[in-house]
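Trainee: structure, please.
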Amino acid sequence: MLAGIQERIDQLTQELNDYNYQYYVLANSPISDYDFDLKLKELESLELEYPQFRDPNSPTQKVGGDITQKFRTVAHRWPMLSLGNTYNEQELREFDERVRKVVGDQVQYVCELKFDGLSISLTYEDGTLVQAVTRGDGVQGDEVTNNVKTVRRIPHHLKKGNYPATFEIRGEIFMHRAAFERLNKQRQDAGVQSYANPRNFASGTIKLQDPKEVAKRPLDCFLYFLYADNRNRLFASHWESIQAVKSWGFQICEHTSLCHSMDNVFSFISHWDTARHQLSYDIDGIVIKVNDYAQQEELGFTAKSPRWAISYKYKAERVETELERITYQVGRTGAVTPVANLKPVLLAGTTVKRASLHNANEIARLDLHEGDTVYVEKGGEIIPKVIGVNGEKRAIGTAPIVYPSVCPECGTELLRQEGEAVHYCPNEDGCKPQIVGKLQHFIGRKMMDIQGMGDETIETFYKLGLLHKIADIYSLKEHQEELKGLARFGAKSIDNMLAGIEQSKSKPFEKVLFALGIRHVGETIAKKLAQHFKTIDQIIAASAEEMAAVQDIGGRIADSVYNYLHDPQHLLEIGRLKEAGLRFEIEEQEVVLAGDSLMGKTFLISGVFADFSRDELAQLIESHGGKMVSSISAKLNYLVAGDKMGPSKLAKAEKLQIPIISDQDILNMINP
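Mentor: A predicted model of the protein is given here:
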């Protein structure tokens, strides 16, 4: 009897999942809603009585949970970095050359379709989905677990298997075109604004607060990358891991391919340039990943992306439209950016009215004239840009576009530094967009993250004369009663904002340094400067040459930081921020060393080790006083070499006569 019940549950599960696919993906209804509901109710009752036979992917499990009032921000254990892009064969061959220079010629690549959707990270514990987090800023994202549980292809529970106790799997949530068109038509018929494209629809859906509403919208998901502790001990390669992931019950794109040569890669790219139009979902390119995990570790990362992967973008859609006029935007650093205002035109599913022109050089290169008919593309399928002019349609006697010599906002004469293409307004203390932009940058999520204070609030307070310098933010409490009397600002919202300002004083030094808005200093550079010099006073005391010697800083950034920190007005501002209680020094953690046998020695780890992961080995070295470095130089004391070490590192170490040791040598040095 039980065998018959299990067979009926399996049959209903398969039938209903197939009907869902037909309805949501193919926009086809093979049975009536009434008959579907009868089958679903039968399955629900059987599963309730015999839960041991319930399939983790049962359609009864995808109905949504409680309403989410606010999405929780969650830090990624492994950063969700973006990929570098290329648009031509030559750049892809250069990527391959860079890879081979580091790891040698024995390289395989995995080629994957680049889905146009929403990146998601899923965490499983003991085979159960416990957390789903969006990419966010790559360091942290929004926890959307209840919403993601409604996606039919994402299992809540895995069947027994050889997967790790805890692991993270990443993928892309998307919507099939047929389902998008059907739902958009429903919105149009209901008089509700339609979505521009399936990606926007999928992204908007995942951010709905009511999972039951999310469950009504047909989302799909492909998974494509695994993270776990000691992953290299489980699998030798990316290809091996995704085959295992498929066996665990995850949906992997069937079109993923293992390529043994660049010729194979180019064949894959060429095939899908045409075949992508027959897919039921949108892709905008191909992702190419080094297959071998040890080689991936050897290649490492830049601040923004892995060196072992790249995306090849297909040629963007191009349209023709009329240039109505050019306006100029002034950013917080004073950079003046020209913007083409266009006659509205449909491009890649969205209506485009404005497009980037980058700088004066680009205007000159295009030889733009007033009223020109221009060609517009979406660079990387995201930002529209003017790429050319249809000269045959140019009216006789039209004047060429002349880049302004003064700031369009404050009238100050523009400057253009040698070797740079961008014009700048130097009037940072009297130019409104710069003042407001710096204030808005300061309060941003990745900077001081001041809760209860947004861009519109900054604009309002600037107009009222309450804010001019960033240090003024910390004087707002002195105007508390005045603020509560403002229109559209209730007492509770003002209290919340002031509490957010107070909480921001606990932000670490690198966040404060980034928030200052120093030109060329992004999040990563701010962190490197803070970690190297420890305090703002030591950065101020350093020469530009000393700053440039810090890894990844370089001369241009060093000059910018030096000039900023030797401006009397900026030093006055920093002094006010210090008085307000902001942190301008690294909070040193007291480190209890297990020993000092490696004190004063520098180490670089390369390759794969049988008894340690690279992180474990690095922790062992640092716990005995050793210092880890990221590159080979004459200052390196030891290169710790494992299997599959890159040939370029080996050759450089031998040339500089740097001792090459093993993990066992490290143990012997610690315990002589």
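
Trainee: only C-alpha atoms for contact and neighbour calcs from this point on.
Mentor: Noted.

Trainee: residues contacting the spatially most central residue of the chain?
Mentor: Geometric centre of the chain, nearest residue: Gly138, 4.1 Å, by C-alpha atoms, centre = their mean. Neighbouring residues of Gly138 by C-alpha atoms under 8 Å, 6 or more residues apart in numbering: His76, Pro79, Met80, Leu81, Ser82.

Trainee: which among those count as buried?
Mentor: Taking 16 or more other C-alpha atoms under 10 Å as the criterion, what is buried in the contacts of Gly138 is His76, Met80, Leu81, Ser82.

Trainee: tell me the two of those residues that are most distant?
Mentor: For these, the maximum inter-member distance is 13.6 Å, found between His76 and Ser82 (C-alpha to C-alpha).

Trainee: put together JSON lines for the buried ones among the contacts of Gly138, with distance to Gln69 and secondary structure on each row.
Mentor: Listed next are the buried ones among the contacts of Gly138 as JSON lines, based on distance: C-alpha to C-alpha, whole Å; DSSP: H, G, I helix; E, B strand; the rest coil:
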{"residue": "His76", "distance to Gln69": "22", "secondary structure": "coil"}
{"residue": "Met80", "distance to Gln69": "25", "secondary structure": "coil"}
{"residue": "Leu81", "distance to Gln69": "28", "secondary structure": "coil"}
{"residue": "Ser82", "distance to Gln69": "29", "secondary structure": "coil"}
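
Trainee: hmm, Ala260 is touching Gln106, no?
Mentor: Actually, residue 260 is His rather than Ala. No - at 9.0 Å, His260 does not count as touching Gln106 under the criterion of C-alpha atoms under 8 Å.

Trainee: one more, so I can put them side by side:
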Amino acid sequence: MTDTDPALPATLRQARPEHTRIAAEVAAHDLAYHQNDAPTVSDADYDALKRRLVALEAAFPKLATPASPAAKVGAKPSEKFGSIRHAVPMLSLGNVFADEDVAEFDARVRRFLGLAADAPLAITAEPKIDGLSCSLRYEHGRLVQAATRGDGFEGEDVTANVRTVAAIPEELAGDGVPELLEVRGEVFMEKPDFAALNGRVVEAGRAPFANPRNAAAGSLRQLDPAVTAQRPLKFFAYAWGEHSALPATTQSGTIEAFGRFGLPTNPLTILCRSAEDLLAHYRAIELQRAALPYDIDGVVYKVDDLRYQERLGFVSRAPRWAVAHKFPAERATTTLLAIDVQVGRTGSLTPVAKLAPVTVGGVVVENATLHNEDEIARKDVRIGDTVRVQRAGDVIPQIVEVVAELRPAGAEPFRFPHTCPACGSAAVRGVDEKTGEADVVRRCTGGIHCPAQAVERLRHFVSRNAFDIEGLGEKQIALFHAEGLIRTPSDIFKLEERDKAGLKRLANREGFGDVSVRNLFAAIAARRTVPLNRFLFALGIRRIGETNAKRLARHFGTPVAVAAAGTAAADPASEAWSELRAIDGFGDAAAETLAEFFADADNRAEWDSLLAEVTAEPMAAAAAASAVSGKVIVFTGSLERMTRDEAKARAEALGAKVSGSVSKKTDIVVVGPGAGSKEKKARELGLHVVSEDEWLALAEGRTVQSTEPAGEVDAAPAAATD
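Mentor: Okay, the predicted model is just below:
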């Protein structure tokens, strides 16, 4: 954070509602930006919102779940194009904004790898091009396929369009070209070409493109390749996906080889040896930014050694071995016209500032976040105030401060409502029984009787990372709920039968037709079977985001087992409660909300009703079958071959379940020097106890001889101390 950034909340409880609200905003912008090439905010506004998320998640790591927009990649591919499944996911990067964040990135990498502060660690630094990510698949040196990033796992087939881009070679040249090489990079448009294109667009009577990035995206995603051929698109290669072999053992060496193969690469990429070198290059690039022929919004740092990259792996949807250092936020001054209080799916009341339209970095801004009622009071924001608005890295804007000397006479402090604006129920701030601290979020107590909560829960249920039902967007959900057609998630799967029996068919309603209704019913039918983790996430249980949903799905395997554990956990002295708490990373708060969910009769009835309509199948394995996949692993004592973070990450990548406590359900206990009570309990229970070396052999699929109690084992990496 810089000294111009809004202050962070003091506690996790205060930070959580702001994080939740920003997450919903970014999800909507992702759809507009990545799929429709029609951003609702500028790149800087969008980055500003993500920057705030990153800051919140850095300060409060428990917020950093896959459900966070900071962990999301793009949006679902458009149906206008054929789709291509990426053999290796195209993931996004984490962002940093301050000098100390860069130093922390360097230190974090060293901690994970167990490197000393003075050990050699080379990191590349390259300009972050503001364009459209694209993957090029070469087989025997010839271009055979091209795809956009899409949602990171599936992109749009733009092969025909990419073949018209002069900068992208049809055939790779030189020696050492792998039989299979998936090259990844950025399609972009240079500033002079963008200005010329917009001039032609305006002359033709059409709306101009907002910026070069949108022009490049719109050009590459034309249905007619002939249109793309007329657009001056460029390309820089900077990464790779699936490959039969790589031409080097380093990031820099591989990019150099790409250049020899005939692929355009950025000449401003350099190799750095310290955090100080990285910052020096960042400042040099920042000084050149305005003079560069293309738009950039930061500098990307990548650990150079590919062996280190492999060990570091990924967290959520971003690599641990790379980060984007974004340029500072931009600001503007405008008038606060009103404050709207919106109701979320968990009943949270979130204030949104309505602003007199103002241009911030080339984008018109009309809404900004106010976070929560404490933030309004802290900044003393009043309707009619002149406020400074900041966009930090292409995201939704936020109000930085009030220009107090311009406050109009008679402006009154904002009175945050104590009743729900949607249903009139009391809106209260809960109190943490353990700390006595008031919740920063005020919540509607109307529950399922609150229409705003019901609609938001339904929207969440059909969202991309939940059931992902195409054709059930915000407008459709709101309409169907208002007319009583869909009140609960299970109603969605009864919609077709109800429509057949109804007097007013959907196809006869305004805005619908036979084809659209048929497509909607087909999309619903296609989601009658979903992975258990998506099923759990879709229910919108507080604190059960994507990460905790995966933990539950991986640990219990079936909805029956989850329900049994959640029901029994109502008793904190029960074995079920202990089992939930033993799931690595699953905290008390998540266990409490899961138990509360199943203790509610209405929730349990909807759970059963939904399972009568859909099948929640076991979560897909995280990795190919290994000697340890599916096993519950506990690490205790000091391990010397890798750090605890690396061990845990490797174990989960092999399909193991890492637990923090030993029980009769534990499969393997890995012990190192200094192991104490956990080792003693493991031996008393007759569990399979292995040394660090024996564990590594299991993880690597090697045969190991152990004098400890035998049993089948599942692979996972080792860790540090209790």
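
Trainee: thinking again about what came up before, element containing the residue nearest to the centre of the first structure?
Mentor: Element membership of Gly138 of the first structure, judged by DSSP states H and E, is empty: it is in no helix or strand.

Trainee: what's the spacing between it and Pro508 of the first structure?
Mentor: Counting by C-alpha to C-alpha, to the nearest Å, the separation of Gly138 of the first structure from Pro508 of the first structure is 19 Å.

Trainee: need the strands for the stretch 1-150 of the second structure, in chain order.
Mentor: Per DSSP state E, counting those that start in this stretch, the stretch 1-150 of the second structure carries strands over the ranges 83-85, 94-96, 123-129, 132-139, 142-148.

Trainee: now these in CSV, with distance to Gly241 of the second structure?
Mentor: Shown next, in CSV, are those (distance: least, C-alpha to C-alpha, whole Å):
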stretch, distance to Gly241 of the second structure
strand 83-85, 12
strand 94-96, 18
strand 123-129, 18
strand 132-139, 8
strand 142-148, 12
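
Trainee: need those in TSV (columns: distance to Asp645 of the second structure and mean neighbour count).
Mentor: Output for the strands of the stretch 1-150 of the second structure, formatted as TSV (distance: least, C-alpha to C-alpha, whole Å; neighbours: other C-alpha atoms under 10 Å):
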stretch	distance to Asp645 of the second structure	mean neighbour count
strand 83-85	30	17
strand 94-96	18	24
strand 123-129	21	23
strand 132-139	30	23
strand 142-148	32	22
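
Trainee: nearest to Asp491 of the second structure, out of the ones you listed?
Mentor: Across the strands of the stretch 1-150 of the second structure, closest to Asp491 of the second structure is strand 83-85 (C-alpha to C-alpha), at 30.0 Å.

Trainee: onto which residues of the first structure does the closest one map?
Mentor: On the basis of TM-score structural alignment, strand 83-85 of the second structure is assigned to residues 73-75 in the first structure.

Trainee: average offset between the matching stretch and the second structure?
Mentor: Aligned to the second structure and superposed, stretch 73-75 of the first structure gives a mean residue distance of 3.1 Å (mean C-alpha distance after the TM-score superposition for the first structure).

Trainee: so how far is Ala257 of the second structure from Leu172 of the second structure?
Mentor: Distance from Leu172 of the second structure to Ala257 of the second structure, counting by C-alpha to C-alpha: 11 Å.

Trainee: what about Lys484 of the first structure, neighbour count?
Mentor: Counted by other C-alpha atoms under 10 Å, the residues lying close to Lys484 of the first structure total 16.

Trainee: how about it, what's its match in the second structure?
Mentor: Correspondence of Lys484 of the first structure to the second structure, assessed by TM-score structural alignment: Ala507.

Trainee: leaving out sequence neighbours, find the closest residue to Val387 of the second structure.
Mentor: Nearest non-adjacent residue to Val387 of the second structure, counting by C-alpha to C-alpha, 6 or more residues apart in numbering: Val402, 4.5 Å away.

Trainee: show me what that neighbour lines up with in the first structure.
Mentor: Applying TM-score structural alignment, one finds that Val402 of the second structure aligns to Val389 in the first structure.

Trainee: ok, now Arg184 of the second structure?
Mentor: Checking TM-score structural alignment: Arg184 of the second structure goes with Arg170.

Trainee: for that match, which residues are in contact?
Mentor: Residues in contact with Arg170 of the first structure (C-alpha under 8 Å, 6+ apart) are Ser119, Ile120, Ser121, Leu122, Leu223, Tyr224, Phe225, Leu226.

Trainee: 7 Å - rerun?
Mentor: With contact set as C-alpha atoms under 7 Å, 6 or more residues apart in numbering, Arg170 of the first structure has these partners: Ile120, Ser121, Leu122, Leu223, Tyr224, Phe225, Leu226.

Trainee: need those residues in CSV (columns: distance to Val130 of the first structure).
Mentor: Formatted as CSV, the contacts of Arg170 of the first structure follow (distance: C-alpha to C-alpha, whole Å):
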residue, distance to Val130 of the first structure
Ile120, 13
Ser121, 11
Leu122, 8
Leu223, 16
Tyr224, 19
Phe225, 17
Leu226, 16
